[in-house]
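J.: when you get a sec, could you give me coordinates for this:
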Amino acid sequence: MAGLSFDGWLPARIYRDAGQWWVDWCWFGATPLHQPFFRDAVDDALRLPFNQAFRRQTPLSALGQWQAQSPGLAPSAFILHASRCGSTLISQMLARLDDHIVVSEPPSLDTLLRADLPDGERHAAISGLLSAYGQRRRGIEQRLVIKLDAWNIGEWPLLRACFPDTPWLFVYRDPLEIAVSHLRRPGMHMVPGMLGDCVLDDDLPFEGREDFIARRLGRLLEAGGTHCRDGGGLALNYSELPEAMGGRLGRFFGLADEQRRQALAATAQHSKQLSQAFIPDGEDKRREASALLQSRVQHFARAPYEALEQHRKSQLSGFLR
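T.: This is a model prediction of the structure:
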């Protein structure tokens, strides 16, 4: 690493091969991360002739060495979420701000959080990874916001131990609306066997997709609520978006008035399909829900959702005082 510059490079992938952990790097130069997901930004960067001609690969320990040589921004906020609930809308609003680096669901962070690594080595690797993402590649960046994968609610205590003072929020919405979205197009954590062991498992047999999705969703909301109550996270319902960015959400991120206006301008676009306008779809999803899905969600997910709502309302009461 001595004398080797990583300016403009970001970790694209972390993997294990023959017992050794490796980092694949991708050159971004000064290009900001404006895509809805970090993997989309990597795909775009890999189309550059430079990245097609040159590959940079290092041992995992290089993350710590690069951090010591060129410390990046420490995370200013973490976004946790129940999936399909507006977290991408929030990250895309923040990505419009020139002084923000927003890294949305980076696969390398998920890999480290769920890797079989000693605690000290994992802590150092995570710190080094986020320092690499927090490099001031344009020279104007002031804040680093990281959005996790939904299932990382299970690994949140590990990440919290690395960054105990970093503010965080948990975004969620009516569980029936989330469940309908996953029936249409399931995420990894809503497909049996795709994700591997995680906190969403209950190790019980299930009867159909509706049963599986509702049970996993209930456990996700329960974990989110527990962490919010015990760990001081901000509970935010999809129903508050996007207007909350002009109020308590903007205050949470420490945004000035002009930054809040800039962030709100992003709501003219759909957060995941940038060529489309953003339109709230909760009512359509509730109409689409079958009687079976409604009963499964009511049984497994409604109580943890209502507990989250109670906690959120207590936070809102404190915000308004």
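J.: use CA for all of it now, contacts and neighbours both
T.: Will do.
J.: can you show me the strands along this structure?
T.: Taking DSSP state E to define them, one finds strands in the chain at 9-17, 20-27, 56-59, 75-81, 100-104, 143-147, 168-172, 234-237.
J.: what's the second one packed up against?
T.: Packed against strand 20-27, as judged by 3 or more Cα pairs under 8 Å, 6 or more residues apart in numbering; DSSP states H and E, are the following elements: strand 9-17, helix 38-46, helix 49-53, strand 56-59.
J.: to compare against the first, here's another:
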Amino acid sequence: MTPDLEGWMPARIHVDGGQPRVDWCHMGGQRFTDPFFDETIERRLRHPFALLFRHQTSMNALVARQAKKPGLPVRGLVFHMSRCGSTLVAQLLAALPRHIVLSEAGPVDTVLRAHQYVPGVTDTQRIEWLRAVVGALGQQRHPEEHAVFLKLDAWHVLELPLLQRAFPGVPWMFLYRDPVEVMASHQNHRGAHMLPGLLNPAHLGLEPGQIEGMPLDEYGARVLAAICDAGLQGYRARTAPARLMDYRQLQPEGLRVLTELFALELTAEDTPRLRDVLERNAKNPVLPFEDDTEEKARRVTSHGRALAEQWGRPIHDALETERLRGDVVP
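T.: Next up is the predicted model:
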């Protein structure tokens, strides 16, 4: 018998015996306001009830629940290159209580990569599972909530066509940054996608054998280039309102772009909330915002700079060309 899941959210999806299983966490009234989804889940699990009482169901049970309770509509998708300001975008959207913002949610990533470890899964199944996960995470738990926004992991732009099939017509944006600065950030602390094993080599235009023995910085530069190229090609072939945004736009123009693209209707109460977010470090809101552009340019190694220029610069420049054309709608 499927348990009563009112107030519960899918916190984690794992594979058991070749089939996905859903671990649920009781969220109560906890909103997703932390920079990342997992931080909110970890904070919730400090509560005795959420820690001691758990539910686990099949994916079929999650899909059946979505048919009865589909959740709030998805109003925007945020794709990004990584280390380029997307967390600030998510925090701006989450500052408005009427939004549910799912920032790099683990269950979403698991479903998008299900074809890598669930035998025989089809794109149709992944779309069904994705809608079910987002529908469960996007349940209205506060009267003012009326929309869901997904801030995806950097590598999810490689699945842009599938995400557009799952959420047709939903506006989206792709954020990027000078590839030298992004390379500097990853040289200091590499993201999971910058290490071989997470991504299918075919998504990067590589054969499995090509990765063996490839230096990490070269692999990372090629990953960043593939991510940016997916964003560029998706923008050129867009079938929904879309925007490209460079990191340098965020402070002066980010709020205007978000308002236009996602049709946000701001109130007088929203202005101080959003101004406060812009003044703080998005990943560590207790600290003030500081522009680290010059620091990153100094910190990158000469080899890392050369690789970023070789693999990333041509696509970065192409993204800039498209952005400066100023198109908003297809």
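J.: TM-score of the superposed pair?
T.: The TM-score (TM-score structural alignment, normalised by the length of the first structure) is 0.93; 317 aligned residues with a Cα RMSD of 1.9 Å.
J.: rewinding a little: most packed of the strands of the first structure?
T.: Of the strands of the first structure, the one with the most neighbours on average (mean count of other Cα atoms under 10 Å) is strand 100-104, at a mean of 26.
J.: that strand vs the second structure, average distance?
T.: Here strand 100-104 of the first structure, set against the second structure after superposition, deviates by a mean of 0.4 Å using mean Cα distance after the TM-score superposition for the first structure.
J.: any chance of a markdown table for the helices and strands packed on strand 20-27 of the first structure, columns distance to residue 68 of the first structure?
T.: Output for those, formatted as a markdown table (distance: least, Cα to Cα, whole Å):
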| stretch | distance to residue 68 of the first structure |
| --- | --- |
| strand 9-17 | 16 |
| helix 38-46 | 24 |
| helix 49-53 | 25 |
| strand 56-59 | 15 |
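J.: so which of these comes closest to residue 187 of the first structure?
T.: For these, the distance to residue 187 of the first structure is smallest for helix 38-46, at 15.0 Å, taking Cα to Cα.
J.: the inter-axis angle of that closest one versus strand 20-27?
T.: 60 degrees (axes from the mean of the first three to the mean of the last three Cα atoms, to 10 degrees).
J.: which helices and strands sit right next to helix 38-46 of the first structure?
T.: Counting by 3+ Cα pairs under 8 Å, 6+ apart, the packing neighbours recorded for helix 38-46 of the first structure are strand 20-27.
J.: can you do 10 Å?
T.: When contacts are defined as 3 or more Cα pairs under 10 Å, 6 or more residues apart in numbering; DSSP states H and E, helix 38-46 of the first structure packs onto strand 9-17, strand 20-27, helix 49-53, strand 100-104, helix 107-113.
J.: tell me which of the helices and strands packed on strand 20-27 of the first structure sits nearest to residue 149 of the first structure.
T.: Smallest distance to residue 149 of the first structure across these (Cα to Cα): 11.2 Å, for helix 38-46.
J.: columns distance to residue 183 of the first structure on top of the helices and strands packed on helix 38-46 of the first structure, output as a markdown table?
T.: Formatted as a markdown table, those follow (distance: least, Cα to Cα, whole Å):
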| stretch | distance to residue 183 of the first structure |
| --- | --- |
| strand 9-17 | 29 |
| strand 20-27 | 34 |
| helix 49-53 | 37 |
| strand 100-104 | 23 |
| helix 107-113 | 23 |
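J.: right, and these - which one's nearest residue 61 of the first structure?
T.: Checking those against residue 61 of the first structure by Cα to Cα gives strand 20-27 as the closest, at 8.5 Å.
J.: what's the angle between the closest one and strand 9-17?
T.: Going by the same axes, to 10 degrees, strand 20-27 of the first structure makes 150 degrees with strand 9-17.
J.: what's the mean deviation for strand 20-27 of the first structure versus the second structure?
T.: By mean Cα distance after the TM-score superposition for the first structure, the fitted strand 20-27 of the first structure averages 1.0 Å away from its aligned residues in the second structure.
J.: neighbouring contacts of that strand?
T.: The contact list for strand 20-27 of the first structure, computed with Cα atoms under 10 Å, 6 or more residues apart in numbering, reads 6-16, 42-43, 45-46, 48, 50-52, 54-63, 108, 117, 129.
J.: please repeat the previous calculation with a cut-off of 6 Å.
T.: Under the criterion Cα atoms under 6 Å, 6 or more residues apart in numbering, residues 8-15, 56-60 lie in contact with strand 20-27 of the first structure.
J.: nearest to residue 30 of the first structure, out of the helices and strands packed on strand 20-27 of the first structure?
T.: strand 9-17 (9.3 Å).
J.: of all the helices and strands packed on helix 38-46 of the first structure, which one is nearest residue 243 of the first structure?
T.: The nearest among these, by Cα to Cα, is strand 100-104 at 19.7 Å.
J.: which strands or helices does the closest one pack on?
T.: If contacts are counted by 3 or more Cα pairs under 6 Å, 6 or more residues apart in numbering; DSSP states H and E, strand 100-104 of the first structure sits against strand 143-147.
J.: can you rerun that using 8 Å?
T.: Contact analysis of strand 100-104 of the first structure by 3+ Cα pairs under 8 Å, 6+ apart lists helix 87-95, strand 143-147 as its packing neighbours.
J.: which residues in the second structure does the shortest one align to?
T.: In other words, strand 143-147 of the first structure. Here strand 143-147 of the first structure aligns to the second structure at residues 147-151, judged by TM-score structural alignment.
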